[in-house]
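In: Compute the structure for the input listed below.
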Amino acid sequence: MQLRLLQGVLEAVRAGIIVVDAEQRIVIWNQWMEQHSQLPAADIQGKTFGEVFPDMVDGRTHIAIRAALENNFASLLSQTLNKAPFPLYANAVDAISGTRMQQAVHVMPLEIDGLARHCVVQITDVSLAVSRERKLRELASELESQTLVDGLTGIANRRRFDLHLDDEFRRAKRNASPLSLIMIDVDYFKDYNDNYGHQRGDQCLVQIAATLGSVLNRSRDLVARYGGEEFTVILPDTNEDGAMQIAETMRAEIEGLQIEHGYSGVGKVVTVSLGVSTLVPEHLSKTGALIHAADRALYQAKRSGRNCVVMYTDARKKAE
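Out: Below is the predicted model:
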């Protein structure tokens, strides 16, 4: 009765059960193993582990079996390092394509009175858990990316700007290379919003963001929405002349959009003012010095009539 009960348990359990004797011959091969290996127990029992799985000889699972038989050691094989050690398949389609199920493998010594030590290998299908974990990682990655993107314009937001500037500032400090920053403000944007409506205002900001991004062509350059109608651009390995050239190109491109602005104090289309700062960070330099310098330059651009670019030439002194 007990043997029949044990046999029923082995057939009902939703996991693979392999039992090998002291000579590594397979003595138990349950129904789950038959189903997912497509190998009937009658063809397996009596054969050695190496005969059934020649590709696994001296692999992690085989070593764990030897350790269980010879040294009475139990092993739980890391799923990260051994994702699918056994040729087991969820269904016939996967078997044809060679797509193995993800597995968790537990190898345990088995002591039975009157018998030499045996070993139990338990195999669990963890494909669903692995799939869920992968989806959770993807969702977490997507959520993280969304927190770094401005919801309106689709470009980097203020948080992404802060992180990227910190990274590039440290890089510039290590390499003693120039780092430039451009602060950009849409001229008379409040008047644009008040007279054309916030929907037109949002559309205007989206166009400006896309145009600013189109001027950049290096992977480490970054344009971000700093807040409201203000944008900022990080330019690693860029000196004053290079930064001024890029800023002037951006100014001209925005003006070239010919977005109607009949309430601007500059002209009849939407324009921007730009402040530029450049420095080679020194040991005690902080990112705030670069931002402050660009912001001062932007203020000067507005005082100079707007729709222009101003370089803050004292950026290095302010960084000391």
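
In: contacts and neighbour counts: CA atoms only from here.
Out: Will do.

In: So residue 49 is in contact with residue 29, correct?
Out: No. Residue 49 is beyond contact range of residue 29, at 11.3 Å (criterion: CA atoms under 8 Å).

In: Does residue 264 belong to a helix, a strand or coil?
Out: Three-state call for residue 264 (DSSP: H, G, I helix; E, B strand; the rest coil): coil.

In: Could you also give me the structure for this second sequence? I'd like to compare it with the first:
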Amino acid sequence: MDHHGRSAMGDYPGRVESHLSDIGALAFEAPLLTSLQQLYNSIPAALGVIGRDCRYLTVNTMYAAIYDTSPEAMVGRPVGDVVPNADSQLREDLERFDAGIGIIEREVTRANGYYLQAIRPIHGAEGQVIALTAALVDITARRHVELALEQVSHHWQFHARHDHLTGLPNRRHIDHVMSAESRRCARSGTPLSVLMIDVDFFKKYNDHLGHPRGDACLRAIAARLRGVLRRQGDVVGRYGGEEFMAILPDTDISGAHGVARSMLRAIRGLDIKHPASPYGCVTLSIGVASMITSSMHLQGRVDELLGNADRALYSAKAAGRNAACGYPRHLA
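Out: Here you go, the predicted model:
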């Protein structure tokens, strides 16, 4: 800094002095400039100073470039003119600094990327907060890598829980849901119902029309079954091969039969031609079972529930298929 008080920052200290004079704050010119100079010397980042009136006192070239402007165009402007809705956040920050907080860091987005924003208080001679310094560090490349990794992670997590052909939850995830919902229903004393669902004569469908058509058939059925379940918490998944399973929490046997009938109609409504079926189109057989239990002996009751649904499914097949049957035997 030469004898005129100029530094590597050019005329900006003079502009700060002028602006501080305008707002009647000359008393903190020296600590402000000292803090600013130290900040510029020690942190390789875009830097700015903001007064308590939420106006820019000074910014460096890197900071202004983030907003596609010049330092001269920013000094004296309200922060809210440059960053919409930023004034209220800055006022909250000032309150926290007045209460003794030393630094606030947050990730922010700007038009050209992602930044880590670090805000620190500048204190006057008597210890009061007279302004804020704001530093922006470009983390765009890091965030892009993080977002890409998150997408990969979500992709693998999805496929770990979902069937690759139909997109429905797979058996592992269905078992997890069954365990969680049975515990919840046991605690609340509410009923839990399950549907075991089998595509009628599916092996014959594949033999007559080929596996690609079979895969397309399963995808269409999966989408329609998912569409039938509209309550939050209801889940349908692919249990294996041409077998599906639906879990219906807070649903008694009557309600479960209603869902099963809707599924039968929905799949018949697809009108997928089946040359080897006596019905001429693809149909379902569904086993329906329900329970209300306490937490005691819960696992045994869950096994019993699944066994009842499986027995009901075989009863539906024995009754001619294209039907839903409950256990004890009740044809729907």
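
In: Quick check: neighbours shared by residue 49 and residue 29 of the first structure?
Out: Contact with both residue 49 of the first structure and residue 29 is made by no residue, according to CA atoms under 8 Å, 6 or more residues apart in numbering.

In: Now for the nearest residue to residue 51 of the second structure once chain neighbours are set aside, how many residues are close by?
Out: Nearest non-adjacent residue to residue 51 of the second structure, counting by CA to CA, 6 or more residues apart in numbering: residue 131, 4.4 Å away. Look at residue 131 of the second structure: counted by other CA atoms under 10 Å, it has 23 neighbours.

In: Repeat that for residue 32 of the second structure.
Out: 24.

In: Give me the helices and strands touching the host helix or strand of residue 149 of the second structure, please.
Out: Counting by DSSP states H and E, the element that carries residue 149 of the second structure is helix 140-161. Applying 3 or more CA pairs under 8 Å, 6 or more residues apart in numbering; DSSP states H and E, we find helix 140-161 of the second structure packed against strand 113-123.

In: how about 6 Å then?
Out: Under the contact criterion of 3 or more CA pairs under 6 Å, 6 or more residues apart in numbering; DSSP states H and E, helix 140-161 of the second structure touches no helix or strand at all.

In: and it, which residues are buried?
Out: Within helix 140-161 of the second structure, the residues that qualify as buried are 140, 161, counting by 16 or more other CA atoms under 10 Å.

In: neighbouring contacts of that helix?
Out: Contact partners of helix 140-161 of the second structure, identified using CA atoms under 6 Å, 6 or more residues apart in numbering, comprise 113, 114, 169, 170, 173.

In: Output the residue interval of the first structure matched by the next helix or strand along the chain from it.
Out: Using DSSP H and E, the helix or strand that directly follows helix 140-161 of the second structure along the chain is helix 171-188. The aligned range for helix 171-188 of the second structure in the first structure is 158-175, by TM-score structural alignment.

In: can you list contacts of the matching stretch?
Out: 148, 226, 281.

In: average distance between it and the second structure?
Out: By mean CA distance after the TM-score superposition for the first structure, the fitted stretch 158-175 of the first structure averages 2.4 Å away from its aligned residues in the second structure.

In: what separates that stretch from the chain centre, distance-wise?
Out: 19 Å (CA atoms, centre = their mean, to the nearest Å).

In: what does stretch 189-200 of the second structure give?
Out: Computed by CA atoms, centre = their mean, the chain-centroid distance of stretch 189-200 of the second structure equals 29 Å.

In: Residues in contact with that stretch: which ones?
Out: With CA under 6 Å, 6+ apart, stretch 189-200 of the second structure has contacts from 242-252, 283-292, 309.

In: quick one: secondary structure of residue 230 of the second structure?
Out: Criterion first, three-state DSSP; result for residue 230 of the second structure: coil.

In: What's it aligned with over in the first structure?
Out: Per TM-score structural alignment, residue 230 of the second structure is aligned with residue 217.

In: what's around that match, how many residues?
Out: Other residues close to residue 217 of the first structure by other CA under 10 Å number 9.

In: For it, give me its contacts.
Out: Contacts of residue 217 of the first structure (CA under 6 Å, 6+ apart): none.

In: hmm, back to that, tell me what angle the host helix or strand of the residue nearest to residue 51 of the second structure forms with strand 113-123.
Out: Element membership of residue 131 of the second structure [criterion: DSSP H and E] is strand 129-138. Orientation of strand 129-138 of the second structure against strand 113-123 (axes from the mean of the first three to the mean of the last three CA atoms, to 10 degrees) gives an angle of 160 degrees.
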